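Student: here's my sequence, what's the structure:
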Amino acid sequence: MNLPKTGRRVLVSGASRGLGRAVAQAFAANGDRVAVHFGSRPEDADVTLASLPGTGHTLIQGDLADARGAAGVAEAAIEGLGGIDVLVNNAAVNVRHPLPETPYEEWVAIWQRHVAVNLLATANLSHLAARRMIDQGGGGRIVNIGSRGAFRGEPDHPAYGATKAAVHALGQSLAVSLAPHGIGVASVAPGFFTTERVAPRLSGPEGDAIRAQSPFGRVATPEEIANAVLWLSSPEAEWSSGTILDLNGASHLRT
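Tutor: Got it, this is the predicted structure:
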């Protein structure tokens, strides 16, 4: 298939800050045009957009928890970019809810939110983007942001671990389904990495223990994860379709 190396049209969901911002920046630095999606935090999204080198980028707001909202995001990205070649499913929620401490009503609501954003939004955006890629006829790439927690367990965040495991399985199913159309689908499974959200934990009492999870004695940077996403989206990475790439600094080894 005729997937270009640069100048691609890329939608990154949940790109207002953190890993999403780093992913958007990596693609823009590669010469691609990026649709920066955000659900809230418009000021942060503006910062992301302003930080992108190159031209032709666009900003898109939408609630991915709603199927119609996801369709609106995809349509706006396709219209703003003139098509789509790469989708990065990064948007996610991660709310602490250990079972022994969480009331049932809160438990149900948290699980519903995780499934809606982490899993169903990923499935819906993948459908919308892939159908457009098929119509375009040039192939494409979908990269899902999963998690180490899908394999090692998340006792304080069980809905997060479960939905990320489902995202990995979805990616493998789509990899088989979409390969005849030249569309590669892969997932990354990061361990701990630095973001604004986890900065207090890393600088607090548990910071040393978190860093000690890896034999490198540190956590990843968002840029390290973003560079892997960029490669998985490249023409050279077609044969990695279906993979789940562990990015955890040997902090958890799957067998």
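Student: going by C-alpha atoms from here, please, whenever you check contacts or count neighbours.
Tutor: Noted.
Student: ok, which stretches of the stretch 151-255 of the chain are strands?
Tutor: Using DSSP state E, counting those that start in this stretch, the strands found in the stretch 151-255 of the chain span residues 183-190, 244-247.
Student: would you do the same for the sequence below? I want to compare the two.
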Amino acid sequence: MHLSGKTVLLTGATGSIGQDIARELARDGARVMLHYGRNTTKAEALAKELGGALIVQGDLSTPAGPTRLWDDAIAVAGEIHALVNNAGQLTPSSVSDPLEAWHAVWQSDLQVNLMAAADLCRAAIQHFRIIGGGRIVNIASRAGQGGYRAEAMSYGATKAALINLTQSIARGFGPENIHATAIAPGWVKTEMSDAYVAQHGEAAALSGIPIGRMAHTQEIGELVSFVLRPTQASLSGAVLDVNGASQMR
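Tutor: Modelled structure (predicted):
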């Protein structure tokens, strides 16, 4: 029970990856605060499954939403010892789109994938200073390291910025016992990847992955829980790749 006595705020908890992160955190003894956007039923079901988990609603798509979410979480939990920024989105777009539509996609991805995480990190750092330290894990992507598909450039760009944000926090606030680590998955078997396979075929998704399969959501959950263990302070600033050797640095 390495995380016993620790409260962890997890964004995007009702998604495929979020649910298994929550399960692993709970197995490791953490009190998990599950953030959700719209699916109250799924959030309540997951909280019941975990036993003792808390839930908090928040709209990360608006500029004021992330800070309001943090304030609401603090009001319920009192203290938060770790933040996991897992919520994110991939919105297809094309350079052939009208400029207004192009801007709308970029602004939306920037808000959800980067600004929401940055605002939550800001609030967390201020809180961690008061309680003597804390941990941040940002779920980035392989897409943020080396360019990405032409129809998802906004996704790749925001994930690259999230990695840089993580490392800046690790460098700038490490002396205050505030640690930050990024996890960069490649293809993970989720509803989103299933939709891609249905459209393009499994071979298109698995080509270039030497181990021959996508990552499982449980793998991501186990890694997040491991990173948050008090013994793993030296992982601060690291970018942990989970991509089946499809991209190596």
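Student: what's the TM-score for these two chains?
Tutor: TM-score for the superposed pair, counting by TM-score structural alignment, normalised by the length of structure 2: 0.94. Supporting figures: 247 aligned residues with a CA RMSD of 1.5 Å.
Student: that older thread, reformat the strands of the stretch 151-255 of structure 1 as CSV; add distance to Arg141 of structure 1 and mean neighbour count.
Tutor: Output for the strands of the stretch 151-255 of structure 1, formatted as CSV (distance: least, CA to CA, whole Å; neighbours: other CA atoms under 10 Å):
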stretch, distance to Arg141 of structure 1, mean neighbour count
strand 183-190, 5, 27
strand 244-247, 14, 20
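Student: in TSV, list those strands along with distance to Leu253 of structure 1.
Tutor: Below are the strands of the stretch 151-255 of structure 1 laid out as TSV (distance: least, CA to CA, whole Å):
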stretch	distance to Leu253 of structure 1
strand 183-190	12
strand 244-247	9
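Student: how close does the most centrally placed residue in structure 2 get to Gly12 of structure 2?
Tutor: Residue closest to the mean C-alpha point of structure 2, counted by CA atoms, centre = their mean, is Asn86 at 1.9 Å. Between Asn86 of structure 2 and Gly12 of structure 2 the computed distance is 6 Å (CA to CA, to the nearest Å).
Student: next: Ala75 of structure 2.
Tutor: Applying CA to CA, the value for Ala75 of structure 2 to Gly12 of structure 2 is 19 Å.
Student: between the two, point out the one with more neighbours.
Tutor: The neighbour count for Ala75 of structure 2 versus Gly12, taken as other CA atoms under 10 Å, is higher for Gly12 (22 against 10).
Student: and the equivalent of the more buried one over in structure 1, what does it touch?
Tutor: Correspondence of Gly12 of structure 2 to structure 1, assessed by TM-score structural alignment: Gly14. By CA atoms under 8 Å, 6 or more residues apart in numbering, the contact set of Gly14 of structure 1 is 20, 36-39, 89-92.
Student: where do the helices sit along structure 1?
Tutor: Along structure 1, counting by DSSP state H, helices occupy 18-29, 42-51, 67-81, 104-114, 121-136, 149-152, 158-178, 199-203, 207-211, 222-232.
Student: tell me the angle of the second one relative to helix 18-29?
Tutor: Orientation note: helix 42-51 of structure 1 sits at an angle of 30 degrees relative to helix 18-29 (axes from the mean of the first three to the mean of the last three CA atoms, to 10 degrees).
Student: can you check the last one too?
Tutor: Our comparison of helix 222-232 of structure 1 with helix 18-29, counting by the same axes, to 10 degrees, yields an angle of 50 degrees.
Student: quick one: residues in contact with helix 222-232 of structure 1.
Tutor: When contacts are defined by CA under 8 Å, 6+ apart, helix 222-232 of structure 1 is touched by residues 18-19, 22-23, 26-27, 141, 143, 186, 188, 190, 193-195, 237-238, 240, 247.
Student: could you flag which of those residues are buried?
Tutor: Among those, those classed as buried by 16 or more other CA atoms under 10 Å are 18-19, 22-23, 26-27, 141, 143, 186, 188, 190, 193-194, 238, 240, 247.
Student: from those residues, pick the one nearest Gly149 of structure 1.
Tutor: The closest of these to Gly149 of structure 1 turns out to be Pro190 (CA to CA; 8.5 Å).
Student: and the closest one, how far from Gly249 of structure 1?
Tutor: The gap separating Pro190 of structure 1 from Gly249 of structure 1 is 9 Å, by CA to CA.
Student: likewise for Ala121 of structure 1?
Tutor: Ala121 of structure 1 sits at a distance of 28 Å from Gly249 of structure 1 (criterion: CA to CA).
Student: the more surrounded of those two?
Tutor: Neighbour tally, Ala121 of structure 1 and Gly249, criterion other CA under 10 Å: the higher count belongs to Ala121, 25 against 18.
Student: what does the more buried one correspond to in structure 2?
Tutor: Using TM-score structural alignment, Ala121 of structure 1 lines up with Ala116 in structure 2.
Student: list the contacts for its match?
Tutor: Counting by CA under 8 Å, 6+ apart, Ala116 of structure 2 touches 60-61, 63, 65-66.
Student: mind running it again at 10 Å?
Tutor: 59-67, 69, 85, 87-88, 109-110, 122 (CA atoms under 10 Å, 6 or more residues apart in numbering).
Student: nearest to Ser141 of structure 2, of the residues you listed?
Tutor: Distances from Ser141 of structure 2 to the contacts of Ala116 of structure 2, taken by CA to CA, are shortest for Gly88, at 10.3 Å.
Student: aligned counterpart of the closest one in structure 1, please.
Tutor: Taking TM-score structural alignment, Gly88 of structure 2 has Ala92 as its aligned residue in structure 1.
Student: just give me the neighbour total for its match.
Tutor: 23.
Student: what does Ser13 of structure 1 give?
Tutor: Neighbour count for Ser13 of structure 1, taken as other CA under 10 Å: 31.
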